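Student: dropping a prediction and its sequence here:
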Amino acid sequence: MTEADPGHIPSEETLRQQETQETIKSLDLTLRVGEMLLSNGAGAADVAATMDSILRHLSLRGADVDVTYTALTVSHQTSPDEPTLVRRRTVQQRDVDYEDLTSVDHLVTDLLLGRINRDEARSELAQITSSGHARPRWAVMLGWGALALGISMLLGGDPYVMIIAVISGIGLDRLLRVLSLARLPSIYQQMAGGLMATVLAIVVAATPIPLNPSVVVSASIIVLLAGLGLIGAAQDALTGFYLTASARILEVLLSTVGIVIGVSGGLAIGKVIGVQLFLDPGAAGLSDLPVMLLGAALCATAFGYVSYAPIRSLIPIGLIAAVGAVLSYVLQDQGFGRPWAAAVAAVAIGVVAYGVAGRVRVPPLVIVVSGITPFLPGLAIYRALTLFTEGDSAGLVDLATAGAVAIALASGAILGEYIAQPLRREARKMESRLSGPRLVGPLRLQTLRRRAKEEREEREEREE
């Protein structure tokens, strides 16, 4: 007897099983895309909207999507008489790779525009997830050194400071890599990183080398702060995903506390052995404008590189960070506080990032996160810890300033996206209603199709 024999398996039952299998494949693709986006730093709102777009495109309009910081769930019920199909994936790996993020973003766009079908999308996604990183580890290690070099330039370090900062950046990458392979929780990794950077500065300060170790420690703090997920936390809080926002904020706080404990422990060790790191406000302040611009551009570009951002996006990232540095410099020179200067710079970066991201074909998140890296509050945290070790309660002011700068950077960048996206849509006569700025994932399907049509018409005009 064959499978289609009505005496054994009714044809209706066979069709139902086939429909169930097709639905499971669609749910599985949606979950895997969502996992890739969330693990690479995308906000919960962007992940949920992208997953919903995929499900609608695959004719599963009644499907429900639930996104938390550690798990993704999709469910679908074909009819009230049928059981609900539920699929869930746990997000365990959080190794940010902007090359993968960009590839998945392009895959989703191709799927929604009908350039590839679901099975082709599944095959392509499997290739993306199994391909590994695009850059060798030694190049990434040098990238972290370049990031620390850029920060030391931004903070006015001399050549000796720059050399030590590069060594510190490379050393931090090696240390965190080893601790990560040992599966040590993030807070302990940050503690070890802060302690190592401070002890290195103490050792150098005990030598006759004429340098300001406070700049080295400040640069190391920013290296440790880079990529902690401030943007994702702010986006989740502003778009109503409060549970996920709370989890991201707690992770950021724990990592920052680890840095504070490590640096303060290093300062205490220095005090015990008689080598105290004093804060030199002049040398640790903002340097001359040309050097500062170069430092900001190098820092942002290096962070994009170590986060595996596509090569084509690195120069725009550096230029945008330099523009933000000019705004921050001018505002602080005019007497504005550091939080306000950081906020204005972040808003400018958010506004410019949206248009630039479309031209270099990367998600805006790649440019925004990299662009704000030079403005992270490493100096304020170091000032606070230095004052605390001296028994000065004024360190609370600097610690509050560091928190204000971090919030200003994240919320300012998101505000820039709120400003940029409606302006561009209005200019192109697209729909004016906006549920929120998209840092990852395509816009509404109708908007996506209109954009593809416009691009096709432009190519035809150029060919004619």
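Tutor: Sure, I can see it. Numbering: from 1, shown residues only.
Student: C-alpha only now, for contacts and for neighbours.
Tutor: Noted.
Student: in a strand, residue 87, correct?
Tutor: Yes. Under DSSP: H, G, I helix; E, B strand; the rest coil, residue 87 sits within a strand.
Student: ok, it - contacts?
Tutor: Residues in contact with residue 87, defined by C-alpha atoms under 8 Å, 6 or more residues apart in numbering, are 27-28, 31, 73-75.
Student: tell me which entries of those lie within strands.
Tutor: 73-75 (DSSP state E).
Student: let's bring in a second model and compare:
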Amino acid sequence: MDDLRTLHRTLDLCLKVGEVLLSSGAGAADVVATMRALARSLGIRHTQVDVTFTSLAMSVQQGPDEAPVVQIRQVTQREIDYEDLTRVDHLVRDVVAGKTDLEEARTQLAQIVSSGHARPRWAATVGWGLMCGGVGLQLGGSPVVVLVAMLAAICIDRLQLLMTRRRLPGFYQQVAGGVVATVLAALGTRLAEPWVHLNASLVVTANIIMLLAGIGFMGAIQDALSGFFVTGGARILEAVLATAGIIAGVSGGLSLCATVGLEVPRLTLPRFDLVGVSAVGVGGAIAAAAFAFASYAPLRTLLPVGILGGAALAATEIMDEAGFGRTWSVGVSAFVIGLFGYTVGRQFRVPPLVVVVSAVVPLLPGLSIYRGLFLLGEEGGQQAAQGLLAMVTAASIAIALASGVILGEYVAQPVMREARRVEARLAGPRLVGVTRVRRHRRRRDPESR
């Protein structure tokens, strides 16, 4: 009876850990490998784990003549909290290293998931505002553009928070965010017109990138590449719906502005010289660090995340200007982010997922999406064709981002001989969780050999 009770409590701990990882954007391969490593460290072998994006199932059969023990847990959508993710990652490592037993691990996990965020919610709102300000700077916007983008981001975040409390689906939240971004940008242009020129298109683009930042492209592509097609398909569908909500909101906002006479001017971008590339790098660094701050990442990660994101964006602009093409430029930069993200994550004791997701935010294809929407709204077959090409480019950039980061993780994460039993079952690169299970040396009897 005591053994059965311990088994149930062990499976429950593994499922709760898996729920935190999955809801934080971790790939299914990471979730499965972490749950199995955790169970193995607590003395449970030969476990089976099933991940279907909205639910987790874990089972174990102790003998061929015994009925399997199965536990299922529903995965609830949670606000991204990289502080909780980091603390759970540390907890798993302590259990695997033998520093924490089952009961202590259950107590610590309960404290982690019930203690709330490390920073107040208004601080996250300020972080979203700073992120959009950084994006406005990286697009070459004036101080007025940066200020209006920040104010629009704050309004969008508070509106989406209110809609979340009303339990409205994420699609409608994205639609509302797109409408608010466009209307506020157009209204700001009209109010600032007598004194200063305001490029409303840059404001809308900055807010599109903010809305894209919360979409789990990384986990979706990782699941598809690592063989978890059911979970990957569900995540891709969620990402497509969220992106469609942004497109619907922005296009609806453009139509509304045109109806009431608040026209949004055509998108114009400055030519990037050496000084411009420096401003792009600074803006990208601010955007990446601010996203990490808004997602409750530990403060010690903000500087390395900002440096990595800013350097990657500057390199992307240089390669793009040199004629490599936007998609390949983004893919190469994403590969570098994945390559260094693993090292930075280990150095600052956070899961690499926290580093790479934050660092790729400045590279999100908000500019291509807005350009495509603007061209599709104009009359003429040539403009429509260019708009469709811009939307296809946006999709290719998103795929290049995720696949480049994952390839970088493949290269950066070597297969270690002492982890062969765990890593042999791993279907993809590890963005969250342990990479090996340390087994304590015990005297084994002859029957156990």
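Tutor: Perfect, I can see it now. Keep in mind that what you see is a predicted model, and the values were worked out from it rather than measured.
Student: that older thread, now that we have the ones in strands among the contacts of residue 87 of the first structure, which one has the most neighbours?
Tutor: Counting neighbours by other C-alpha atoms under 10 Å, residue 74 comes out on top of these with 21 neighbours.
Student: what lines up with that one in the second structure?
Tutor: With TM-score structural alignment as the criterion, residue 74 of the first structure lines up with residue 58 in the second structure.
Student: excluding covalently adjacent residues, which one is nearest to that match?
Tutor: Nearest residue to residue 58 of the second structure, sequence neighbours excluded (C-alpha to C-alpha, 6 or more residues apart in numbering): residue 49, at 4.5 Å.
Student: element containing the one you found?
Tutor: Applying DSSP states H and E as the criterion places residue 49 of the second structure in strand 47-51.
Student: quick one: average offset of that strand versus the first structure, please.
Tutor: Overlaying the first structure shows strand 47-51 of the second structure at a mean distance of 1.2 Å from the equivalent residues (mean C-alpha distance after the TM-score superposition for the first structure).
Student: which residues touch that strand?
Tutor: Contacts of strand 47-51 of the second structure with the rest of the structure, by C-alpha under 8 Å, 6+ apart, involve 28, 32, 35-36, 39, 56-61, 231.
Student: follow-up on the earlier one: now render the contacts of residue 87 of the first structure as TSV, adding distance to residue 365 of the first structure.
Tutor: Shown next, in TSV, are these (distance: C-alpha to C-alpha, whole Å):
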residue	distance to residue 365 of the first structure
27	25
28	25
31	21
73	24
74	25
75	28
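Student: quick one: which of the residues you listed is nearest residue 293 of the first structure?
Tutor: Proximity of the contacts of residue 87 of the first structure to residue 293 of the first structure (C-alpha to C-alpha) peaks at residue 31, which lies at 41.6 Å.
Student: the closest one against residue 88, yeah?
Tutor: Yes. At 7.3 Å, residue 31 of the first structure counts as touching residue 88 under the criterion of C-alpha atoms under 8 Å.
Student: which neighbours do these two have in common?
Tutor: 72-74.
Student: as CSV, those residues with distance to residue 331 of the first structure would be great.
Tutor: Shown next, in CSV, are these (distance: C-alpha to C-alpha, whole Å):
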residue, distance to residue 331 of the first structure
72, 43
73, 46
74, 47
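Student: for those residues, which one is nearest residue 197 of the first structure?
Tutor: Nearest member of these to residue 197 of the first structure, counting by C-alpha to C-alpha, is residue 72, at 37.3 Å.
Student: number of nearby residues for that closest one?
Tutor: Neighbours around residue 72 of the first structure, by other C-alpha under 10 Å: 23.
Student: the helix or strand where residue 35 of the second structure lies aligns to what range in the first structure?
Tutor: In the assignment (DSSP H and E), residue 35 of the second structure maps to helix 28-41. On the first structure, the counterpart of helix 28-41 of the second structure by TM-score structural alignment is residues 44-57.
Student: so how far does that stretch sit from its counterpart in the second structure?
Tutor: Averaged out, stretch 44-57 of the first structure is 0.7 Å away (mean C-alpha distance after the TM-score superposition for the first structure).
Student: how much space between residue 279 of the first structure and residue 404 of the first structure?
Tutor: As judged by C-alpha to C-alpha, to the nearest Å, residue 279 of the first structure and residue 404 of the first structure stand 21 Å apart.
Student: apologies, that question was intended for residue 171 of the first structure.
Tutor: Counting by C-alpha to C-alpha, the separation of residue 171 of the first structure from residue 404 of the first structure is 29 Å.
Student: got it, and residue 137 of the first structure?
Tutor: Taking C-alpha to C-alpha, one finds residue 137 of the first structure at 34 Å from residue 404 of the first structure.
Student: and what of residue 290 of the first structure?
Tutor: Using C-alpha to C-alpha, one gets 27 Å for the distance from residue 290 of the first structure to residue 404 of the first structure.
Student: same thing with residue 365 of the first structure?
Tutor: Residue 365 of the first structure sits 21 Å away from residue 404 of the first structure, taking C-alpha to C-alpha as the criterion.
Student: now do the helices in the stretch 101-250 of the first structure.
Tutor: Secondary structure of the stretch 101-250 of the first structure (DSSP state H, counting those that start in this stretch): helices located at 118-130, 137-154, 159-181, 186-205, 213-225, 230-238, 242-272.
Student: ok so, going back, out of the contacts of residue 87 of the first structure, flag the one nearest to residue 438 of the first structure.
Tutor: The shortest approach to residue 438 of the first structure among the contacts of residue 87 of the first structure belongs to residue 31, at 19.1 Å (C-alpha to C-alpha).
Student: per the alignment, that closest one corresponds to what in the second structure?
Tutor: Under the alignment (TM-score structural alignment), residue 31 of the first structure maps onto residue 15.
Student: can you give me the buried ones in the strand holding residue 49 of the second structure?
Tutor: 47, 49-51 (16 or more other C-alpha atoms under 10 Å).
Student: what's the answer for stretch 166-174 of the second structure, then?
Tutor: Buried-residue list, stretch 166-174 of the second structure, by 16+ other C-alpha under 10 Å: 170-174.
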